[in-house]
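In: sequence and predicted structure below; questions after.
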Amino acid sequence: MDLPQLRRKRQAFLEKHLSGESIDYRQIMALFLPILIDQAFIVCLNLVNTAMISSSGVAAVSAVNMVDSLNIFLISVFVAVSTGGTVIVAQYKGSGNSLMVSKAAASSVASVSLFALGISAVVVLAHNPMLNLLFGAATPEVFAEGKTYLIGSGISFVGIAMMEAVCGALRGIGKSRVSLILSLIMNASYVLLNIVFINFLHMGVLGMTISINISRYAAAVFAIYYLVRMDTSLHIQIKDLVKVNLAMLRKIMYVGLPFAAEQMFFNGGKIVTQIFIVSMGTYAIATNAIGATFAGLLQIPSAALSLTTITVVGQCMGRKNIEDARKFTKAFLVLSAACLLVTALIILPLFRPLVSLFHPPAAIIDDIFMITLINAIAQIPLWSISFIMPSALRAAGDSRFTSIVSMLSMWLFRIVLGYVLGIVLHFGIIGVWLAMNCEWGIRGGVFLMRFRGKKWYRHRLID
């Protein structure tokens, strides 16, 4: 078969599976590729950052991982509201209403920033009670490092919230390339500053907190400047970003609040799981941190597809094209599973050189490999139905159902099973990860049954 024939077959395949009346495969690829690069960059930089902070000792990497579980819980609230903005922007974009697209984008940035400001104030003022309640079993050294990192992270929340809200709105209208540039500004500056503060100045966790604030607020300034001065389609002014349109806010919150509640309960469950891990000792915390970094590497393409799904399905629903929404969701599920298989085949043979970047104690290397192997195998059939599918349902407005299912599955299965396997049956950290993989399957199965019905696409988000 010659090259022109191969090209024709490839194009025919893409037209069949990744093109529809609402959007074609060229538009999907133009949306997906910048998000993929962004996700790869973020995960790889997290790997580098974890490797750098590990040079400051096991206590430092344990403290950062311990507090990051709380950070993720808190940040997920305003990221969820930002996702509500993405859905509304995407649906208005699909319906062709450019005026409402601009209003939705401005309202999303204003509301997300206010949420972040409130959360930041709570963290800075109540950091001691939070750490004592959740991680009181940690060693004094880990606890002290965790306190520094939590305060510094809390101060940075408004910066990352503004950046996330702008990027979410831009993804909603298909401008994922711009959101990629903004993300690169934030994450590249973060790593470069970490090199200065951690490697050269040997400031450890304090240096990381300084880096995170400078990088997040710099990215927020660039994001707002782009919206106000450089964007040619949204026509947003500064005054639009400091007032909240209540009617638009209600639409955003219809999607965002259930998702925020889901993220709070879901990541709250992760914190409870983290408490199990803290009780297992500093080595277990470090094992979990490095294992999570490997999981992030394996999931890069699929995580990008999950974000792409929100925009694609949202625009399909804006056009009221249910068949396209179904078609693209199914295609993304298959493509995501294939990506997970490929990344596993690439990462697993490279485990030894990659894990050496973290300078782990020899005693935990086997546990890290076992976690990575189990996770790599389990996620091929389970991750996509557990994460791609709810993105599609949420983009159609079915956020309340997805949130309730996610909350129940987390607390009824992952936490209970994690405690039984990890603590009662003494499987340790491996038992906690096995419970997580099992919970993916249960949650994903429920989402699949919902998708086969009709209720998920009967919500009316826009006029």
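Out: Looks like it arrived, so ask away.
In: all contacts plus neighbour counts: C-alpha atoms, from now on.
Out: Noted.
In: hmm, Lys147 is touching Met130, no?
Out: No: counting by C-alpha atoms under 8 Å, Lys147 stays clear of Met130, with 9.7 Å between them.
In: buried ones in stretch 20-32?
Out: Across stretch 20-32, burial judged by 16 or more other C-alpha atoms under 10 Å covers 20, 22-25, 28, 31-32.
In: out of Lys147 and Met130, which sits in the more crowded spot?
Out: Neighbour count, other C-alpha atoms under 10 Å: between Lys147 and Met130, Lys147 has more, with 20 against 16.
In: show me what contacts that one?
Out: Contact analysis of Lys147 by C-alpha atoms under 8 Å, 6 or more residues apart in numbering lists 127-128, 131.
In: and the gap between it and Leu348?
Out: 35 Å (C-alpha to C-alpha, to the nearest Å).
In: contacts for stretch 41-53?
Out: Contacts of stretch 41-53 (C-alpha under 8 Å, 6+ apart): 60-61, 184, 187-188, 191, 194-195, 198-199, 204-205, 290, 293, 296-297, 300, 357-359.
In: in strands only, show me these.
Out: Among the contacts of stretch 41-53, DSSP state E puts none in strands.
In: still on that earlier bit, closest to Leu241 among the buried residues of stretch 20-32?
Out: Nearest to Leu241 among those: Leu31, at 25.3 Å, using C-alpha to C-alpha.
In: quick revisit: helices - which of the contacts of stretch 41-53 land there?
Out: Counted as lying in helices by DSSP state H, out of those, are 60-61, 184, 187-188, 191, 194, 204-205, 290, 293, 296-297, 300.
In: return the members of those classed as buried.
Out: 60-61, 184, 187, 191, 194, 204-205, 290, 293, 296-297, 300.
In: list the buried residues in stretch 414-427.
Out: Across stretch 414-427, burial judged by 16+ other C-alpha under 10 Å covers 414-423, 427.
In: host element of Leu47?
Out: In this structure, Leu47 is located in helix 25-54 according to DSSP states H and E.
In: same question for that helix: list its buried residues.
Out: For helix 25-54, burial by neighbour count (16+ other C-alpha under 10 Å) applies to 25, 28, 31-54.
In: and it, how far from the chain's centre?
Out: 11 Å (C-alpha atoms, centre = their mean, to the nearest Å).
In: stretch 412-425 now?
Out: Here stretch 412-425 is found 24 Å from its chain centre; the criterion is C-alpha atoms, centre = their mean.
In: got another one to weigh against that:
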Amino acid sequence: MKKKNAAAVKIGGFLERQFGSSMFTSKEFFKILGPVILDQFFVYFISMVTVSMVSASSQDSVSAVSLVNPIIFLAMALFGAVASGGTVVVAQYKGKNDPEKVRQAAGQATLATFIVALIVGLCCFFFAEPIISWLFGSAEAAVKGKCVEFLSGMGISMIPFAFYSAAFAALRGVGASKTCLWLTIMINVVHFLLSILLLNILHLDIWGTVLSYILARFIGGMIALYLLMTKRGIMQVRVRDILKVNPKLMITIARMGVPVAMEQAFYNGGNIIVQSYLVQLGGIAVAANAIASSAFSLIYACGFAVSTVSLTIVGQCIGAGEVALARRYGSRMEWLGNTICTLSVVILMPLMPLLLSLYAPQPETLPTIYQVMWIGCAFMPFVWSGANVMPNTLRAAGDATYTSVTSLVCMWAVRVFSGYALAIWCGLGIYGVWISMGLEWLVKTVAFRIRFRGDAWCSKKVVE
């Protein structure tokens, strides 16, 4: 018993030295991080299970979802970037201990996010057919038809999802991780149960997936808005905070959000191009990539939790004027991200035969799925965190333009062009696509570490 207590004391002391500070004790740090890890893992797990249901429904359907997802991610990234800009502003005002500005920033972020989501959602709905014909004209007719149905339906789902995204981002900015976890569980459980009903019981195929998203996001959006505005809640945002435009706050949120939005637009545009040349490799390659990408997302889910929390922790440190502390936490977050990703590979890869069985993949696709996932795992423990956690550390301090430009250059120069060269010119096929992904992580890690070691990233002024 004494040995166990001594070990607990040693572990507690180690964690306090690594993650404790004048702003956060190690317990407070992990109170913020723990729910976000559960949040992210839950999101990716439910997403994986849902994709497996679509896969079991038909291979054409999972191919359609795989092809359209980069377009959806592109559209959602535009209003998601506005919401993330709200996270930075809210976090810095929280660090300055200014609750009135916190409320106003959350309200303005909600309004801006809704406007952008309304525009992009309606564009996806009305222009689904020409978009699919332009990008994936060489795909099989059945796949193209399902692509159009999926894109138009998902466009509608984005409009209520804007309220969820904005509220979620604001709550994260003040460190309300438990509330965010509750919201995540709620919206994903609803989505999961509706998917079972509409896909497995009613057999609605691609429209079952679309309807489950629309209904779950409507319910989640309304509940998130209520939590943001209720007088018993943490934020207590008022109607006027949302509806009355505050030009200064809008500009501040835009300064944080627009570079990220542009980055995500071009980043996901690059992914769309990758999908377009994957089509040239045949249906087996498209299906294998779809299943491998879905299953692989579960491995980096916890790493993305660290990336998300870095916005909150570093943002509050910068808001409080604790630049040295922000630098210390940025370094710790990168180390923690790599450690968690390594553990995820060790724990989850042996379970992949069981997890992949959920997708009911065609026998000829299974070897390819395993091989490309191992390519991703080879890079992950060393460079994933530098490429995905470090940019959020820089953004939390207001260094949004550098991170966005760097991410874009790396995406297009490495992921898109070298991916095409390896996959098509060198004849490596889908393996070339996954190798280029790892190379992109490597180049981004080098670029972001160089920036982090300097002083320019922490000299930006976001809030007054």
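Out: Everything's here; your move. All of these numbers come straight from a predicted model, not from anything done at the bench.
In: may I have the TM-score of the superposed chains?
Out: Aligned and superposed, the two chains score 0.98 in TM-score terms (TM-score structural alignment, normalised by the length of structure 1); 463 aligned residues with a C-alpha RMSD of 1.1 Å.
In: got the end-to-end distance for stretch 14-24 of structure 1?
Out: Taking C-alpha to C-alpha, the first and last residues of stretch 14-24 of structure 1 lie 9 Å apart.
In: what comes into contact with it?
Out: 25, 28, 94, 312, 315-316, 319, 321, 324, 327-328, 331.
In: adding secondary structure and distance to Ala121 of structure 1, write these out as CSV.
Out: CSV is the format used below for the contacts of stretch 14-24 of structure 1 (DSSP: H, G, I helix; E, B strand; the rest coil; distance: C-alpha to C-alpha, whole Å):
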residue, secondary structure, distance to Ala121 of structure 1
Tyr25, helix, 44
Ile28, helix, 39
Gly94, helix, 37
Val312, helix, 36
Gln315, helix, 36
Cys316, helix, 39
Arg319, coil, 41
Asn321, coil, 43
Asp324, helix, 43
Lys327, helix, 44
Phe328, helix, 41
Ala331, helix, 43
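In: ok, of those, which come out buried?
Out: Judged by 16+ other C-alpha under 10 Å, buried ones among those: 25, 28, 94, 312, 315-316, 319, 321, 324, 327-328.
In: reformat those as TSV; add distance to Leu227 of structure 1.
Out: As requested, these are exported to TSV (distance: C-alpha to C-alpha, whole Å):
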residue	distance to Leu227 of structure 1
Tyr25	27
Ile28	23
Gly94	20
Val312	22
Gln315	21
Cys316	25
Arg319	26
Asn321	30
Asp324	30
Lys327	33
Phe328	30
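In: element containing the closest residue to Val443 of structure 2 other than its chain neighbours?
Out: Excluding the flanking residues, the one nearest Val443 of structure 2 by C-alpha to C-alpha, 6 or more residues apart in numbering is Cys410, at 6.8 Å. Assessed by DSSP H and E, Cys410 of structure 2 sits inside helix 400-410.
In: list of residues touching the next helix or strand after that helix?
Out: Counting by DSSP H and E, the element after helix 400-410 of structure 2 in chain order, helix or strand, is helix 419-420. For helix 419-420 of structure 2, the external contacting residues (C-alpha under 8 Å, 6+ apart) are 274, 277, 432-437.
In: so which of the residues you listed is the closest to Gly13 of structure 2?
Out: Met437 (37.8 Å).
In: these two touch, right, that closest one and Arg415?
Out: Yes: the criterion here is C-alpha under 8 Å, and Met437 of structure 2 meets it with Arg415 at 5.5 Å.
In: name the residues of stretch 247-265 of structure 2 that come out as buried.
Out: Residues of stretch 247-265 of structure 2 classed as buried by neighbour count (16+ other C-alpha under 10 Å): 249-250, 252-265.
In: quick one: which of the residues you listed is nearest Val446 of structure 2?
Out: Lowest distance from Val446 of structure 2 to these (C-alpha to C-alpha) belongs to Glu263, with 18.3 Å.
In: which residues touch the closest residue to the closest one other than its chain neighbours?
Out: Nearest non-adjacent residue to Glu263 of structure 2, counting by C-alpha to C-alpha, 6+ apart: Ser404, 4.9 Å away. Contact partners of Ser404 of structure 2, counting by C-alpha under 8 Å, 6+ apart, are 259-260, 262-263.
In: do Tyr213 of structure 2 as well
Out: Residues near Tyr213 of structure 2 by C-alpha under 8 Å, 6+ apart: 154, 157, 191.
In: let's have the residues you listed in CSV, adding neighbour count and distance to Ala170 of structure 2.
Out: Below are the contacts of Tyr213 of structure 2 laid out as CSV (neighbours: other C-alpha atoms under 10 Å; distance: C-alpha to C-alpha, whole Å):
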residue, neighbour count, distance to Ala170 of structure 2
Met154, 26, 24
Ser157, 24, 21
His191, 25, 23
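In: apart from its neighbours in sequence, what residue is nearest the spatially most central residue of structure 1?
Out: Centroid-nearest residue in structure 1, with C-alpha atoms, centre = their mean: Ala303, separated by 7.5 Å. Of all residues not flanking Ala303 of structure 1 in the chain, Gln39 sits nearest, at 7.2 Å (C-alpha to C-alpha, 6+ apart).
In: right, and Ile371 of structure 1 touches Ala289 too?
Out: No: counting by C-alpha under 8 Å, Ile371 of structure 1 stays clear of Ala289, with 11.1 Å between them.
In: which ones are touching the closest residue to Leu422 of structure 2 other than its chain neighbours?
Out: Spatial nearest neighbour of Leu422 of structure 2, chain neighbours left out: Gly432 (4.7 Å); criterion: C-alpha to C-alpha, 6+ apart. By C-alpha under 8 Å, 6+ apart, the residues touching Gly432 of structure 2 are 419-423.
In: out of those, which one sits closest to Ala396 of structure 2?
Out: Distance ranking of the contacts of Gly432 of structure 2 against Ala396 of structure 2, using C-alpha to C-alpha, places Gly419 first at 30.5 Å.
In: separation between that closest one and Tyr402 of structure 2?
Out: Separation of Gly419 of structure 2 from Tyr402 of structure 2 (C-alpha to C-alpha): 24 Å.
In: what do you get for Pro363 of structure 2?
Out: Remark: distance between Pro363 of structure 2 and Tyr402 of structure 2 (C-alpha to C-alpha) = 45 Å.
In: which one of those two has more residues nearby?
Out: Neighbour count, other C-alpha under 10 Å: between Pro363 of structure 2 and Tyr402, Tyr402 has more, with 18 against 8.
In: I figured Ser276 of structure 2 hits Leu135, correct?
Out: Yes: using C-alpha under 8 Å, Ser276 of structure 2 is in contact with Leu135, at 6.4 Å.
In: compare neighbour counts for the two and give me the winner.
Out: Ser276 (19 against 16).
In: on that earlier part again, the residue nearest to Glu263 of structure 2 and Ile340 of structure 2, how far apart?
Out: Note on Ser404 of structure 2: its distance to Ile340 of structure 2, by C-alpha to C-alpha, is 25 Å.
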